[in-house]
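Colleague: sequence first, predicted coordinates after that:
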Amino acid sequence: MSRLGERESGFLSTGPRGIFRRTLPAAEPDSGHRMVRVLGLGQLTLIGVGAIIGAGIFSLAGAVARDIAGPAVLLSFLIAGVASLCSAFAYAEFTGLVPRAGSSYTYGAAVLGEIVGWVIGWDLLLEYTAIVAAVSIGMSGYVGFLLDDLGIHLPAWALGAPGTGAGHRIDLVAVLICLGVAWLLNRGTKTSSRVDVVLTVIKIVIVLLVVIVGITKVQSANLSPFMPFGFDGAVAGASTVFFAVFGYDALSTAAEESLEARRNLPKAMMLSLGICMVLYVLACIVLTGMVGYQKVDPARGFSAAFEAVGLGGVGTIVAIGAVLGIVTVSFSFMMGASRLWYALSRDGLMPRWFGGLHPRRRVPHRATWLIGGASAVLAGLLPVREAAELTNIGVLLAFVIVSAAVIVLRYRSPELPRGFRCPGMPIVPLIGIGFSIWLMTFLKAETWWRLGVWLVLGLIIYAAYGYRNARKVSPGGSVDLASLPDQP
């Protein structure tokens, strides 16, 4: 065999035997194995808004304002939003080019190679599940607050994970939330998305209520000093609230359920992020303007702020809105995790049984229930901080890979038809890469160790099963993205 042939067919090549072969799944020939395209631009945008607005605006804003940034928390959201926008542009270009389920996994495998796609897909499977657990724990606190108002008191053993309080054994409400969201998703994409749209609209109305009513109680004196912790505090706050501005990543996993995916998904990403950033900034002004940053309650910031200015009824409505808002976040990320698992199974990297679709509802029901169960275990037994720490590093790693991949593909294949083109190439995606790496340096050593153990386990699965089976499902070398047909 010639040296050229060896390079094309070696283990580290992009050829049929190489782990860096660039893969892209073909459309399922059998309609029984395909998901149904039912999501239009409006539904996609609201799903994106539902994934972004949740714990960030109802919990993180208060905690960051009081302890890290003061009134400059709105700058924290703007800094995080600008950095996230750089990566969002990269995601939007890929969704307009590769409208396939799987998000970062699919993009990484199509541009940088199968092994890169597998690593990021395996990583995000954990991260999405942990996000569902973390936000469900956060919602559990608001539900408990509302139940107490109604005179309903849960037993101590059901109030939280072990170690979070006297007599705590399990966070029962968080467990039920995870399982309830899994049940809702298994009703079918059209049904569950309609419920999600309704809840998202209610959430937006309540956020607007916060802004409209709260702005009348804002006192300019509460906004001074604007940066009590300095500009460094605003930047440090950005590294915390970044958790609240990346929901469009989960939105991109719904590509195969989207109508006119090439056109609608990029638009939905930009619209959802833009809407959320406006609401975040206005809400931050109201929060710190009503009571001053020193008096903000980090757990139930807006509800406590309205109580403090004599509007307790509005505070209760806001608490209800927080519960509904966080449900939509759980919905979006569990939907993303199940669609990611579907993509991994379809491509042969995991057993196809996991990605099987319900015969009538056409959703990956087994994957959804497994993710619902896994997130329920995490939510029931882990404190919220430990659950949240499992999320950020994987998402930031995905941002680095997608931003790098869009640069590689733009210069490798500039002629490919793109429904959206990332502006400012390559500066904009390089900013996204730099900001993501910078934020990753703030994560604790334990987080890096957990990621390392999970990735090693993933590599073992790839070596023992995925490598050989993927070649049975999709034989051959690297694919040509130019051959990808337009999607309906």
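Modeller: Nice, I can see it.

Colleague: every contact and neighbour count from this point should use C-alpha atoms.
Modeller: Noted.

Colleague: distance between the ends of stretch 377-385?
Modeller: Chord length of stretch 377-385, first to last residue, is 15 Å (Cα to Cα, to the nearest Å).

Colleague: look at the closest residue in space to Gln219 that isn't next to it in sequence and give its secondary structure.
Modeller: Nearest residue to Gln219, sequence neighbours excluded (Cα to Cα, 6 or more residues apart in numbering): Gly289, at 5.5 Å. Following DSSP: H, G, I helix; E, B strand; the rest coil, Gly289 is assigned to helix.

Colleague: give the contact list for Gly289.
Modeller: Pro71, Ile215, Lys217, Val218, Gln219, Ser220, Ala221, Asn222, Leu223 (Cα atoms under 8 Å, 6 or more residues apart in numbering).

Colleague: on contacts alone, who are the packing partners of the helix or strand containing Ser403?
Modeller: Using DSSP states H and E, Ser403 sits within helix 392-412. Packing partners of helix 392-412 (3 or more Cα pairs under 8 Å, 6 or more residues apart in numbering; DSSP states H and E): helix 73-97, helix 104-111, helix 114-149, helix 427-440, helix 445-461.

Colleague: which residues in the stretch 251-400 of the chain form helices?
Modeller: For the stretch 251-400 of the chain, helices defined by DSSP state H, counting those that start in this stretch occupy the ranges 261-291, 301-308, 312-346, 365-381, 384-389, 392-412.

Colleague: got those helices as TSV, with distance to Val201 columns?
Modeller: Shown next, in TSV, are those (distance: least, Cα to Cα, whole Å):
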stretch	distance to Val201
helix 261-291	12
helix 301-308	19
helix 312-346	9
helix 365-381	24
helix 384-389	26
helix 392-412	26
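
Colleague: for Ala182, find the nearest of those.
Modeller: Across the helices of the stretch 251-400 of the chain, Ala182 has its closest neighbour in helix 365-381 (5.3 Å, Cα to Cα).

Colleague: now do that closest one: everything it contacts.
Modeller: If you take Cα under 8 Å, 6+ apart as the criterion, helix 365-381 is touched by 129-130, 132-134, 136-137, 160-162, 169-172, 174-179, 181-183, 185-186, 334-335, 337-338, 341-342, 354-358, 387.

Colleague: for comparison:
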Amino acid sequence: MNVLSRAFQKESVAGYLKKDGQMARVLSTKDLIGLGVGTVIGSGIFILPGHEAANNAGPAVAIAFLLAALFSGICGMAFAEFSSAMPVAGSAYSYGSVVYGEVIGWILGWSLILEYFLAVSAIATGFSAYLNSLLAQLGFALPQILRAGPDQGGFVNLLAVVVILIATFILFAGLSQSKKVENAGVVLKIAIILLFVIGGLFFIKPSNYADFYPKQFQTGLFGLGGITAATASIIFSFLGFDTIAAHAAEVKNPTKTMSRGILGTVLISSTLYTLFAIVLTGIVNYKKLGVDDPAAFALQTIKQTQFSVVITIGALIGMFTAILALIFASSRLAYSFGRDGLMPRGLGKVNSQHLPKNAIVLAVVVEAVLAGFIPLSTLTNLINIGTLTAFMFITFGVLFLRKRKDLAHDGFKMPFYPVLPALAAGLSLFLIIRLPILTLKLYAVWVALGLIWYFTYGIKHSAISNPKQ
């Protein structure tokens, strides 16, 4: 067998299920929705609506969120179908290895590890900015040397590192404890968001909606350039539902639970995002919303300063639950790499509490270093391209999944087959093209590094090459 044929050799679902038998199946639909909403309703809802309204879409940013939600929901159906057909750890990495071949699965996993690691670091950096602002209001401002990395005039972003370590401590307390913290945080966060939406309704000025989709943003095909650009950037907000698939090996009754968890997450999150964007752009003119804390800024503008502190606390809770869920997902992906031998096999081992200890440690070290020392402003779009690449391959992969005769596929199925899967894959590619050229170039470098690793280490140590290991 030549190298190319070997690289495209497909993994066995039965083999994955056997290896993942060491994981405890304890997650319910409620837990999955908690993890999903905990990730999706993170920094995105407290930052992106303002920036995208100011820079790309005006008040029509609400439409961009609806489009992103619709698109994410369609892609979520594909993930739901895959996860019910093969309830294994690894999400798109494992699915790609089964339907396309190991090298494609590796590229998808390599893309997702970039997405997860950068997302944790980016959200931790946002958490630090909000908390530093709150501490400054209370008279406890940290010195600049501890508020930012070397490139921003400091030494280390201390609070960003600390919040990652606290989340890790909770994860090491065990899955039962961490899901309780996650679920409680999600309930509190949703309550605060609803409080902003309901309270903000009384301060909406209809004049702020007069220029609903400003002319300066009406570029490209049919004048939708601004909305599609906003939609492409907003995809980052919905990355949480695909992290649910990373936990399929730890879910009770995955045939039904996975689809409910994924689709429930998308429905709840899209509703909250759209309502939040409508109220936000109604309170303050979109031109003023290009700030990192638009909700707090809006409340300060209407002289509701004390309420802005409540929103800041809600933002901190939201970002913390997102960090917790993403570390959880990234460690499961690293575990999958070790399980299959594409990275050192120690990552694929679990401890007596059924936790992949080594994988968690690796994820946390990388994420803490990125958050503490490296500014991520130029890299955040890499989160989007990693997500969209996985979306494209997994939605298109449904066409291959349906033809597999070796899978007992009696769970959730994506509707309007084969048109909807093909359409979703095409839309993913379109949104990738809408991302900045620099992002595409950086992503090409990342993929090249991943292929170098695969062909120099992974293919030799893979479980396919060494089935007895």
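Modeller: Arrived safely, thanks for sending. In this text the structure is predicted, and so the values were computed from the model without any measurement.

Colleague: care to give me the TM-score?
Modeller: TM-score of the superposed chains, computed with TM-score structural alignment, normalised by the length of structure 2, equals 0.93; 461 aligned residues with a Cα RMSD of 2.1 Å.

Colleague: rewinding a little: mean shift between the helix holding Ser403 of structure 1 and structure 2?
Modeller: Compared with structure 2 after the fit, helix 392-412 of structure 1 shows a mean deviation of 1.5 Å (mean Cα distance after the TM-score superposition for structure 1).

Colleague: and the angle from that helix to helix 114-149?
Modeller: In terms of direction (axes from the mean of the first three to the mean of the last three Cα atoms, to 10 degrees), helix 392-412 of structure 1 departs from helix 114-149 by 140 degrees.

Colleague: just how off-centre is helix 392-412 of structure 1 within its chain?
Modeller: How far helix 392-412 of structure 1 lies from its chain's middle: 15 Å, per Cα atoms, centre = their mean, to the nearest Å.

Colleague: for the contacts of Gly289 of structure 1, which two are the farthest from each other?
Modeller: Comparing every pair within those by Cα to Cα identifies Pro71 and Lys217 as the most remote, at 15.3 Å.

Colleague: out of those two, which sits in the more crowded spot?
Modeller: Under the criterion of other Cα atoms under 10 Å, the comparison of Pro71 of structure 1 against Lys217 puts Pro71 first, with 31 against 15.

Colleague: so who does the counterpart of that one in structure 2 touch?
Modeller: In structure 2, Pro71 of structure 1 lines up with Pro59, judged by TM-score structural alignment. If you count contacts by Cα under 8 Å, 6+ apart, Pro59 of structure 2 has them with Ala53, Asn208, Tyr209, Asp211, Phe212, Tyr213, Ala277, Ile278, Thr281, Gly282, Tyr286.

Colleague: mind checking what the second one lines up with in structure 1?
Modeller: Pointing back at Asn208 of structure 2 there. Taking TM-score structural alignment, Asn208 of structure 2 has Asn222 as its aligned residue in structure 1.

Colleague: any idea how far its match lies from Ile212 of structure 1?
Modeller: 18 Å.

Colleague: so which of the two has more stuff around it?
Modeller: Asn222 (19 against 14).

Colleague: structure 1: matching residues for stretch 31-41 of structure 2?
Modeller: Going by TM-score structural alignment: stretch 31-41 of structure 2 matches residues 43-53.

Colleague: run the chain-centre distance for that stretch.
Modeller: For stretch 43-53 of structure 1, the separation from the chain centroid amounts to 11 Å (computed by Cα atoms, centre = their mean).

Colleague: return the set of buried residues in it.
Modeller: Buried residues in stretch 43-53 of structure 1, defined by neighbour count with 16 or more other Cα atoms under 10 Å: Gln43, Leu44, Thr45, Leu46, Ile47, Gly48, Val49, Gly50, Ala51, Ile52, Ile53.

Colleague: out of the contacts of helix 365-381 of structure 1, which are buried?
Modeller: 129-130, 132-134, 136-137, 160-162, 169-172, 174-179, 181-183, 185-186, 334-335, 337-338, 341-342, 354-358, 387.

Colleague: next up, the contacts around the aligned residue in structure 1 for Ala315 of structure 2.
Modeller: In structure 1, Ala315 of structure 2 lines up with Ala322, judged by TM-score structural alignment. By Cα under 8 Å, 6+ apart, the contact set of Ala322 of structure 1 is Gly54, Ala55, Phe58, Met139, Tyr142, Lys203.

Colleague: same question for Thr301 of structure 2.
Modeller: Val284.

Colleague: structure 2: which residue goes with Phe246 of structure 1?
Modeller: Aligned partner of Phe246 of structure 1 by TM-score structural alignment: Leu239.

Colleague: hang on, the earlier thing: in ChimeraX, select just the buried ones from the contacts of Pro59 of structure 2.
Modeller: Command for ChimeraX that selects the buried part of those, burial taken from 16+ other Cα under 10 Å:
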select :53,208,209,212,213,277,278,281,282,286
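
Colleague: for the contacts of Pro59 of structure 2, which one is nearest Gly21 of structure 2?
Modeller: Proximity of the contacts of Pro59 of structure 2 to Gly21 of structure 2 (Cα to Cα) peaks at Ala277, which lies at 43.1 Å.

Colleague: for the closest one, give its distance to Ser237 of structure 2.
Modeller: Separation of Ala277 of structure 2 from Ser237 of structure 2 (Cα to Cα): 13 Å.

Colleague: now do Gln152 of structure 2
Modeller: Note on Gln152 of structure 2: its distance to Ser237 of structure 2, by Cα to Cα, is 26 Å.

Colleague: so which of those two has more stuff around it?
Modeller: Neighbour count, other Cα under 10 Å: between Gln152 of structure 2 and Ser237, Ser237 has more, with 27 against 15.

Colleague: wait, isn't the more buried one in contact with Ile41?
Modeller: Yes: the pair formed by Ser237 of structure 2 and Ile41 meets the contact definition of Cα atoms under 8 Å, at 7.3 Å.

Colleague: any common contacting residues for those two?
Modeller: By Cα under 8 Å, 6+ apart, Ser237 of structure 2 and Ile41 have no common neighbours.

Colleague: mind listing what the corresponding residue of structure 2 for Tyr342 of structure 1 touches?
Modeller: Counting by TM-score structural alignment, Tyr342 of structure 1 corresponds to Tyr335 in structure 2. By Cα under 8 Å, 6+ apart, Tyr335 of structure 2 lies in contact with Gly90, Leu347, Gly348, Lys349, Pro356, Ala359.
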